[in-house]
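> Need the 3D shape of this:
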Amino acid sequence: MQEERKGTTIPRAMGRRTFVRLSAGALATLTAACGDDANPTGGGTDTGTGGSGGASGTASTGVGSTTGMGSGTGTSGTTGGTTGSGDGGSGTTTGGTTGGASCEPDAVEVTFDPDAVPEDETVYPLAVMAGEMKPTSVMLTTIIDEPGTKRLKIWRPSETAGNVVMVVDADVEPDADGYVKVTVDGLCPGTWYRYGFFSGDPDAPTARSTLGEFRTALDDEDLEPLTVALSACTFTGGPWPALQVMSDEYYDMVLQLGDQIYNDDVFDGPATLQDFRNNWRLQLSHPDYKKFYSRAGLYATWDDHEVTDNGKFNRETTDPVDIQKRDNALDAFFEIMPIDSGRPNVRLWRSFRWGKTAEIIVLDCRYERKPSQGIYISPEQMAFLKDRLLNSPCHFKVVMNSVPITNMPLLWDVAEGDRWEGYPAQRDELRDFINQNDIRNVWWVSGDFHVCFVAKLEPDGNDRWSNQYEIACTAGNENPAGWTLFGSQFDYGVGTYRGCIVTFDPLSDAVHVRFIDPDGGGDDYNKALTQL
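Below you'll find the predicted structure:
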C-alpha cells in the first residue's frame, strides 16, 4: 500500500523515517536506545504535572512493554495490569534490538488489513489524536460513543504483503462519558506507527475509528531534518482549507499553537462542562481536523479562546462564577487533548527533545499572567525556559509561543498589553539572557494575531536576540491589518490563512519555511533561513 502526499509517494514498506532520510540526503542514523527521556534538565522531558485528564474524569490507562493494559491514574501510564493482551493472531516475533536495548519486545507479524475494516463514525465520531511523543512512548486519545470494551491496535508496516507488525493489541475501556486516554510504552525511537480503535472480535474486528499515525521522538544521539506543520486560530465549525492543504504534505508532527477552538459563545452562556464538551465534539468531528490529526502526533499549547476572548475574562478574577466557567473550559480541554496534565495541578509548559536536532519547548502564555504585577509567565516557567534555552544539547530550540514576541509595528501597539511587549520587564529579561549567554538558533513559533508572518524579533539590531526569527501562522481566521507586515523586519506577512510547513535541518544549519496558499495549492513563500 502507498500513501499519496503532495510532492511525494511514500511506500509503506520503506517507512517514513527511511524515506525522509533518503529524500533529504540526511545521514542514516540508526542508533536507537530505548530509554525513556525523563530528565527534566537533560532534554526530552515532559515536565507537566497532574494526572492525565485531571479532575474531568477521563479514563486514563497504560500500556506497558508487555502490551498489557489496565485502568490506572497518574502521569506514567505504566501501571496497567496484564489483562487484555493479545497478538491479533499467530506470527513471527519481530521486536527490535538497537543500541544494546530492546524495544517492541512483544511485536509479532500477523495477517491484518486495517483499512478493510469499515469505519463507524457513529461509534467513533471524533478525530483520533496522538501526543506527548517521546522516544519510547506516546499518549492516544479519542471519544467512543458506545459502552463496553474496545480494542486498541498499534502496528507498523511489514515487508510481506497483507501483513503488519502488530506492536500493541489490547483492550481499552472508555469512561462513562466515552473518553479514552491511553499511554503506550515500549516503542522504538524515531519510528512511524499506525493505530486505531476497533470493535468486535479482536482477531476479526467489524468496525473501527479513523486510523491515525504518529512518529516517536528521535533517540538522543540522532541528527536529521525534522518537519512540522503549524496551526492556530481555527474558528469553530470549519471548513479550514489550510488544514486540508497541509494534510497532503509530509510532517513529523503538528505544533498546535492555540485558539484551536473558539469557546466565546459557550462562555457567554451557562458554560457548563457539557457545554464545552459539546463544542469540542463539533470541532473535532469535522473531516478537516480528523484528517489533519490522523497524519502525525501533536504537541499543543493554548491561547485565550480555549476559554474565551481575553477581553471577556480577567485572569486575576475572584468571581466564583467566572472561575467555575474557566475550570469547566480547562477540564474539557484536558480530557480530550493528548496532554499529560490537568486540574488541579495544571502545568502546561514542558519540553520534548527530538535527538540532537530540536527541542520543542511548549510555553503557557495565558493562564499564569498577573497583569497587576507585570507577570506574563510565572517565575517558575521563566526559570524553566531559561534552563532549556541554555542547556539543551539540540541544534535548534523551537519555542511554542502562542502570542507573538516580535516587536510589532506601531499600529499593533493598541493591543500591546495582550502580548510579551505589554510585559517589558520579562521580555527584556529574556532578551538579556539570550544575548549574555550568546544562545543561537532559538526559533519562535506563534499564532493568535490571525496573520502569517516571518519576522526578526526587532526592526534593527545586530545582537543574537534581534536576529532571531519568529514564524506566526493562522489556519483559519483572518486579519485586515496584515497589510502592515512589511519592511526589512518582515520577510513575509499576510493577513489571510495559509498552510505552514517548516523543516528544521541541522545538517545545513537552516530552517526551511513554506507558506502554502490553499486556493491554488502553490507556495506563497518558500525560503531557507539561517540566523546570524
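> alpha carbons only for contacts and neighbour counts from here, please
Fine.
> would Y289 count as being in a helix?
Yes. Counting by DSSP: H, G, I helix; E, B strand; the rest coil, Y289 is found in a helix.
> my guess is it contacts V245, does it?
No. With contacts defined as CA atoms under 8 Å, Y289 does not count as touching V245, sitting 11.7 Å away.
> burial count for D523?
15 (other CA atoms under 10 Å).
> what's around the nearest residue to it once chain neighbours are set aside, how many residues?
Nearest residue to D523, sequence neighbours excluded (CA to CA, 6 or more residues apart in numbering): I516, at 4.4 Å. In terms of burial, I516 registers 21 neighbours under the definition other CA under 10 Å.
> before we move on, what about G178?
Quick note: G178 (other CA under 10 Å) scores 18 neighbours.
> again, but for G237
When counting by other CA under 10 Å, one arrives at 17 neighbours for G237.
> ok, for it, nearest residue in space, not its chain neighbours?
Using CA to CA, 6+ apart, the closest residue to G237 is Q283 (5.6 Å).
> Skipping its backbone neighbours, what lies nearest T503 in space?
T227 (4.1 Å).
> To compare against the first, here's the next sequence to fold:
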Amino acid sequence: MRSPDPSAGLGSPNRRSFLALTGVSSAAFVLGTGHPAAADHDPPAPADPFTLGVASGDPLPDGVVLWTRLAPEPLAADGHGGMPRRSYTVHYEVAEDERFRRVVTRGPALATPELAHSVHAEVRGLRPGREYFYRFRVGGEISPVGRTRTAPAYDAMPGELRFATASCQAWYHGHFTAYEHLAQQDLDMVIFLGDYIYEYAINATNLWRQGVPLPAAEHNAEIHTLEQYRLRYALFKLDPNLQAAHAAAPWMITTDDHEVQNNHADEWSETGIPPEDFLRRRAVAYRAWYENLPLRATSLPKGPDLALYRRLRWGRLAELNVLDNRQHRDPYPAGLVIDNSPERLDERRSILGHRQEEWLYDGFRRTEATWNMMATGVVMTQIDRDTGAGELYSNDQWDGFPANQDRLFAALQRHRVPNPLVLSGDIHRQVAAELKADWRDPGSATIGTELVTGSITSDGDGAETDSYGPLWLSNPHVKLYNARRGYVSCRLTPTELTSEFKNLPYVTRPGAPVGTLARFVTEAGRPGLNREV
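This next block holds a predicted model:
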C-alpha cells in the first residue's frame, strides 16, 4: 500500500518538482492571486479580453476569491487565448451595489502568460453574510459584473442556506440550459461535484449539441498536453449559461476523473499509460484546472499533486467537507472497475487516503454545525448490481472501498455527527438514497441522506428511466432514480432540508423548460427522505 500523504513522494523520480514537470516557476504562482503587483509598462490590452466571463468561489466570512482569465481569442490553438506572451495588470472592484456606487475595496493582480493570464484575486476585509458585486478592468476594457456572497460569521446561526449541486457537463452532448435556470435562482452557493470538462476527442460521432458547428480539427483528439487542456476549458467556458451560473453565486468545486482521464486512480491510467507519464499528464491537467476556476492559492498544484480537500463553514448552520476521491485512492481491485474481487474487502483500502480520512474524522469530532455535508465526486450509497442472490459492485464508486465506507460511518456514529448529508454526482442520473447502518438490513438505522445530482448534459437527453433503473431501485434504500439531465436545488434551515430534483426534458437543442421531478424534506435530527412531490 502506498503512502496516503497528499504530499508524499514529491521528491521521488515519479513526482518531480512542478518546475521540472510543467515549466512554470513558483514565483509565477504568487502572481494572479491578488497580491500587490504590477507589470512593467503595461501595453494596451487587447480588445474584448473577458470572453470567458467572471467567477467567484471558496467564500469565507470576510472574503472570497474572484476569478477571470484574459482571452480575446479563447479558442486559439496554442492555449494562450490570443494574449501576447507578457504580463498585464488587472484591477478588480467589489461593491455593495450592482452599479458600483458603493465600492468597498479594489486592488490589482497580475495576469501572467505562465498561468494563461488567469487571475485569482483573494479579497479580504468584507463583511460576513453579505451580497457583493464585482468586476475587473484591464486597460480600458471592463468585464461583466458578477454577484457573490460571503459566508456568515462562524458563530452566527443564519436562517437558511440555499445551494445547488451540479456535475458532468459534456459540452458536446448538449446545451447548458440547466445552468440558465440555475442562474435565475437566488442561491448562496453552487457546489460542483466533478467532470467540469471531458478529455475525449470531439467529432461528428459525439457532437449532439444541435445548432453549433463542429469544432476545429484540434478538438478532435483526446487531450493530454497543457495547451489541449486549456483549449478544452475555453471551449466549455464559452457557453453563456455556464458563465451566467458562475456570475450568479460563488462556487465550491471538486474534481472527479474526466478533468484528467476517465476512471483514473492516483497514478493508475485505465489505458495503460506508464505512471511517470501519467503523472506528467495529471500535472498539466491540474494546472489548467486551477487556471480556469475560482480557487485559492492553497489549491495551486505542486507537480501532479493538488491540495483539493477543504472545509467550508456556513456559520453554525452547516459545514461542508469537500472531498478528493481520485488523487489518494488505491487502485481498482484486480484492475477492474466492475468486479467482486476479494481484494475489494482489504481493510487497508481507502478511496480518500488515510491522511484525508483523519482530517475528515477530526472534523466530525470538532463540528458544531447543525448539518454536516460531504461533497464527493462519486456515489457513496452501496448499490448491489446483482438483482439475484449474488452481489456485484462498481469499484469506481465508494462500493470499491467498503472498509473506508465502514470507517466513515463508524466515525459519524462515534462522534454523533448531526445530520450527515452526502452530495455526489458522476452517474448522469438523479438519485435520492438513505445511508444505512447495515446495507443488508433495510430495517437498520438510517444515519444520513445522499442526494445524487444528474448530469448537466452528459449522455444527451436521457429518459425517465433506463436499463439501470430496476437495478438501482432493487436496493431498498434508493428512493428515487431518474435518467434525465438536471441539478439538485436545496434549502437548509436549522430545522429541515428541502431538496428539489430539477430536470429538463431535453438538452440536445436549446430552450428546454425546467421542472421539479421530486421534492424531499429531511427533518433535522431525523435522517432520511420524506417525499412531498
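> from what I can see, L126 of structure 2 looks like it's in a helix, true?
No. Counting by three-state DSSP, L126 of structure 2 is located in no helix; its state is coil.
> I figured it was touching D62, is that so?
Yes. L126 of structure 2 lies in contact with D62 (CA under 8 Å); the separation is 4.5 Å.
> Now for the two: what residues contact both?
When CA atoms under 8 Å, 6 or more residues apart in numbering defines a contact, the residues bordering L126 of structure 2 and D62 alike are T150.
> what sits against the residue nearest to D523 of structure 1?
Applying CA under 8 Å, 6+ apart, the residues near I516 of structure 1 are A242, V245, R498, G499, C500, G522, D523, D524, Y525.
> Most neighbours of all the residues you listed, which one?
The most crowded member of the contacts of I516 of structure 1 is R498, carrying 32 neighbours; neighbours defined as other CA under 10 Å.
> Tell me where the stretch 51-200 of structure 1 has helices.
Listed in chain order, the helices of the stretch 51-200 of structure 1 (DSSP state H, counting those that start in this stretch) amount to none at all.
> can you count the residues close to the residue mapped onto R281 of structure 1 from structure 2?
Matched across to structure 2, R281 of structure 1 falls on A234, judged by TM-score structural alignment. Other residues near A234 of structure 2 come to 24 when the count uses other CA under 10 Å.
> Go ahead and confirm A234 of structure 2 touches T51.
No. Under the criterion of CA under 8 Å, A234 of structure 2 is not in contact with T51, lying 9.1 Å apart.
> circling back: over in structure 2, see which of the contacts of I516 of structure 1 survive.
Among the contacts of I516 of structure 1, those whose aligned partners also touch in structure 2, counting by both residues aligned by TM-score structural alignment, their matches' CA atoms under 8 Å, are R498, G499, C500, G522, D523, D524, Y525.
> In strands, which of the residues you listed appear?
When strands are assigned by DSSP state E, the members of the kept ones among the contacts of I516 of structure 1 inside them are G499, C500, D523, D524, Y525.
> could I get those residues as CSV with distance to R347 of structure 1?
Supplementary listing: those in CSV, determined by distance: CA to CA, whole Å:
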residue, distance to R347 of structure 1
G499, 29
C500, 27
D523, 37
D524, 37
Y525, 35
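> can you pull the contacts of E96 of structure 2?
R102, V103, V104, E131, Y132, F133.
> how about it, what's its match in structure 1?
Using TM-score structural alignment, E96 of structure 2 lines up with R156 in structure 1.
> ok, now how distant is its match from D264 of structure 1?
Distance from R156 of structure 1 to D264 of structure 1, counting by CA to CA, to the nearest Å: 41 Å.
> Strands along the stretch 51-200 of structure 1, start to end?
With DSSP state E, counting those that start in this stretch as the criterion, the stretch 51-200 of structure 1 has strands at 59-63, 69-71, 96-98, 101-103, 108-111, 129-131, 138-143, 150-157, 163-172, 179-184, 192-201.
> of the ones you listed, which approaches S231 of structure 1 most closely?
For the strands of the stretch 51-200 of structure 1, proximity to S231 of structure 1 was assessed by CA to CA; strand 129-131 is nearest, at 14.7 Å.
> so who does the counterpart of D364 of structure 1 in structure 2 touch?
Structural alignment (TM-score structural alignment) places D364 of structure 1 against D324 in structure 2. With contacts taken as CA under 8 Å, 6+ apart, D324 of structure 2 has the following neighbours: T254, T255, D256, L308, Y309, L352, T376, G377.
> swap the cut-off to 6 Å and go again
Residues near D324 of structure 2 by CA atoms under 6 Å, 6 or more residues apart in numbering: Y309.
> Wait, a strand at it?
No. Secondary structure assignment (three-state DSSP) places D324 of structure 2 in coil, not in a strand.
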